[in-house]
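Undergrad: the sequence and its predicted three-dimensional model are supplied below.
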Amino acid sequence: MRQTTVRRVLLVIAVMAAAALLGGCSYVRPDAQHDMIEGFFGVLPVVLTGVFVGLIGTLVGAGGGFILVPILLIAYGFTPQHAIGTSTAVVFLNALSGTFSYMSQERIDYGLGVKFSVVAVPGVVIGAIVSQSFNMVVFSVIFALLLMAVTYTLVFVDEFYLVCSKSQTEPSTRVVYDSAGETHTYSPDMAVGFGGSFLVGILSGLLGVGGGLMHVPLMNFIGIPIHIAAATSHFIIVITSFFGVMIFAGLKTIDLDYTVFLGVGTILGAYYGAKLAMAVHPELIKRVIAVLLLIVSVKLILGII
């Protein structure tokens, strides 16, 4: 019954987001720097970009916003505001697709997801409002630093798993039974979780990255098993990015044509990324992506010098 209710709510959210996109987005706003997508040879590279973003995002274990935003800036000439808004919409589509998959695995902690979302949404609103004052120089520096931090994490941090002492000493308070028959018991440190979720929400609205790259290790840190953290993070991103879509659609900083074609590509990329992750050694994946992110961060810096 719970899953049926959640599915209905997610479908309502999807319909509302679609209505906002259709009603509030523009193909090219007058102050946008990029062109309309025209013809097959205009669509194809955008879809392939989405495939690449979905592939990389899945291999890292997070959404692809952290790589999509700089690509929109560098390759397609987006303004920071259009890159943030369009990335948020694509992240929403990707997270919605991933959430339905995780629902079938029964690894989402809906109670925690709703609580963390309630805390994160005000942060998304604050970040989205602040992002409208960015210029290319400031935004490029901030995003380059984020990519460098991710690069460092991929190369030098072997495991995200850090359990708070509170989670080790208190009795388990939450139990999740997944479809594989595995039982997950844990007692998360909610105070740290709420504070961290608010900050993740700010960064999500500020940079258009969704927040999965930060939320998963945060949830793992407070004592939530990594599989539950990844699944629940997708559920949270659906809710937080939905509000981001509402805000950015109202500001007309989401380009509908790019959102649709990138969204289709990211869903395909996520599918093949999951298969590739099973076939390739994870350390090789991490090193290749780290080099890629370092190159992108350097490119962002060079672009403003």
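TA: It's in.
Undergrad: okay, CA-based contacts and neighbour counts for the rest of this
TA: Will do.
Undergrad: all strands for the stretch 51-200 of the chain, in order.
TA: 174-177, 183-186 (DSSP state E, counting those that start in this stretch).
Undergrad: list the buried residues in the first one.
TA: It refers to strand 174-177. V176 (16 or more other Cα atoms under 10 Å).
Undergrad: so what does it touch, helix or strand wise?
TA: strand 183-186 (3 or more Cα pairs under 8 Å, 6 or more residues apart in numbering; DSSP states H and E).
Undergrad: what does the strand it packs on contact?
TA: Contact with strand 183-186 is made by S167, S172, T173, R174, V175, V176, Y177, D178, G223, I224, P225, I228, as judged by Cα atoms under 8 Å, 6 or more residues apart in numbering.
Undergrad: now distance to L55 too, for these, in TSV please.
TA: Listed next are the contacts of strand 183-186 as TSV, based on distance: Cα to Cα, whole Å:
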residue	distance to L55
S167	34
S172	35
T173	35
R174	32
V175	31
V176	28
Y177	29
D178	25
G223	28
I224	25
P225	24
I228	21
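Undergrad: possible to save the strands of the stretch 51-200 of the chain as CSV with distance to L154?
TA: Compiled in CSV, the strands of the stretch 51-200 of the chain are given as follows (distance: least, Cα to Cα, whole Å):
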stretch, distance to L154
strand 174-177, 29
strand 183-186, 26
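Undergrad: take this one as well and set it beside the first:
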Amino acid sequence: MQLYLPIADLPVNIFLILAMGMAVGFVSGMFGIGGGFLMTPLLIFIGITPAVAVASVTGHIAASSFSGALSHWRRRTVDPTLALVLLIGGTVGTFAGVWLFTLLRSYGQLDLTIAISYVVLLSGVGGAMFWESVGAILRARSGKPPTLRRPGAHNWVHGLPLKLRFKRSKIYLSVFPVVAIGVFIGFVGAILGIGGGFILVPLLIYVLRVPTATVIGTSMMLTLVTMTFAIVLHATTNHQVDAVLTLIMMVGGVIGAQFGVRAGQRMPGEQLRLLLGLLILAVGIRFAVELTIRPDELFTVRALEPGS
């Protein structure tokens, strides 16, 4: 069944988009992270332009994060102070990301920038997660205890000035690294159409030493707000948000997430991290292959934007 997407300006199979949304929702529910890092590449691979894919997926991520963030807020697993400081940086990063998105699109360099960014980011994160999870599995099989970081252990980040007490997380930390992480997550999310949870969660746990109990909820709250800002800015500035596409992805994502949560609860943490690392690494390699393949058409004709 073909459906015409008005903003993407091409017909797509509605069942294919629905199936993709269900698959990404399954992954999101299984691993507890946003699926933007997977959905955006999938849309690009089926012919949707990167600009429309990135802008439309931000709406899908915001909607998917709403119920999770609300649930964590009710269970008091969100650190309001930490979330607020992260949002200050996230808002700045989102505005900067949308500005650069618009600039690159006007110069015709957006597609290449998105592809290279995905190769570097996903290959790096996926490779690191794969290496760490394989080590954890080998240690477990040999009977060695896992190499956990000592609770309360500090690094150079904790020596920075202008500290603030985050009561819910029970940490005393400088606001500078927190704001910097927020800027980075907001910027990357606006440029690449990803929630950034698979980057934010490890940063909060391993760099800032935030307790795991408050990391997931705080991460989802940041994702919800930054992605809401991003979709509004993309819709008003670039006019690239395809509401029909976003709605289909949302329906599939909600259905798939229910099954993903159940599957994730039955697997050990090391195996989950290994599968996630392989999945992220595979998407990064797929983008790298796309960059090296000679295109069928060496030149494209594009209408100039008004005022160009």
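TA: Perfect, thanks for sending it. Owing to the predicted nature of the structure, the values given are computational and were not obtained by experimental measurement.
Undergrad: circling back: max pairwise distance over the contacts of strand 183-186 of the first structure: which two?
TA: S167 and D178 (21.1 Å; Cα to Cα).
Undergrad: return the distance of V232 of the second structure relative to D111 of the second structure.
TA: 21 Å (Cα to Cα, to the nearest Å).
Undergrad: same check on M39 of the second structure?
TA: Relative to D111 of the second structure, and taking Cα to Cα, M39 of the second structure is found at 16 Å.
Undergrad: who has more neighbours out of those two?
TA: When M39 of the second structure is set against D111 and neighbours are counted by other Cα atoms under 10 Å, the residue ahead is M39, at 25 against 15.
Undergrad: ok now do the counterpart of the more buried one in the first structure, which residues does it touch?
TA: Alignment note: M39 of the second structure maps to L68 in the first structure; criterion TM-score structural alignment. When the contact criterion is Cα under 8 Å, 6+ apart, the partners of L68 of the first structure are V53, S87.
Undergrad: report how many residues lie close to the residue mapped onto T113 of the second structure from the first structure.
TA: Using TM-score structural alignment, the equivalent of T113 of the second structure in the first structure is V138. Using other Cα under 10 Å, V138 of the first structure has 12 neighbouring residues.
Undergrad: okay, now the equivalent of E290 of the second structure over in the first structure: neighbour count?
TA: Counting by TM-score structural alignment, E290 of the second structure lines up with G303 in the first structure. G303 of the first structure has 13 neighbouring residues, counting by other Cα under 10 Å.
Undergrad: did I read that right, Y4 of the second structure in a strand?
TA: Yes - assessed with DSSP: H, G, I helix; E, B strand; the rest coil, Y4 of the second structure lies in a strand.
Undergrad: how close does it sit to V92 of the second structure?
TA: Taken as Cα to Cα, the span from Y4 of the second structure to V92 of the second structure is 35 Å.
Undergrad: neighbour-wise, which of the two wins?
TA: V92 (18 against 14).
Undergrad: quickly find the element holding the residue positioned nearest the centre of the first structure.
TA: Nearest to the mean C-alpha position of the first structure, by Cα atoms, centre = their mean, lies G210 at 3.0 Å. For G210 of the first structure, there is no host helix or strand (DSSP states H and E).
Undergrad: so it touches V91, yeah?
TA: Yes - using Cα atoms under 8 Å, G210 of the first structure makes contact with V91 at a distance of 6.0 Å.
Undergrad: enumerate every residue touching I222 of the first structure.
TA: Counted by Cα under 8 Å, 6+ apart, I222 of the first structure has contacts L162, V163, C164, S167, P188, D189, M190, V192, G193.
Undergrad: which position in the second structure aligns with it?
TA: Checking TM-score structural alignment: I222 of the first structure goes with L208.
Undergrad: go on, F248 of the first structure?
TA: In the second structure, F248 of the first structure lands on H234 (TM-score structural alignment).
Undergrad: surely that match touches D242?
TA: No - using Cα under 8 Å, H234 of the second structure makes no contact with D242, being 10.5 Å away.
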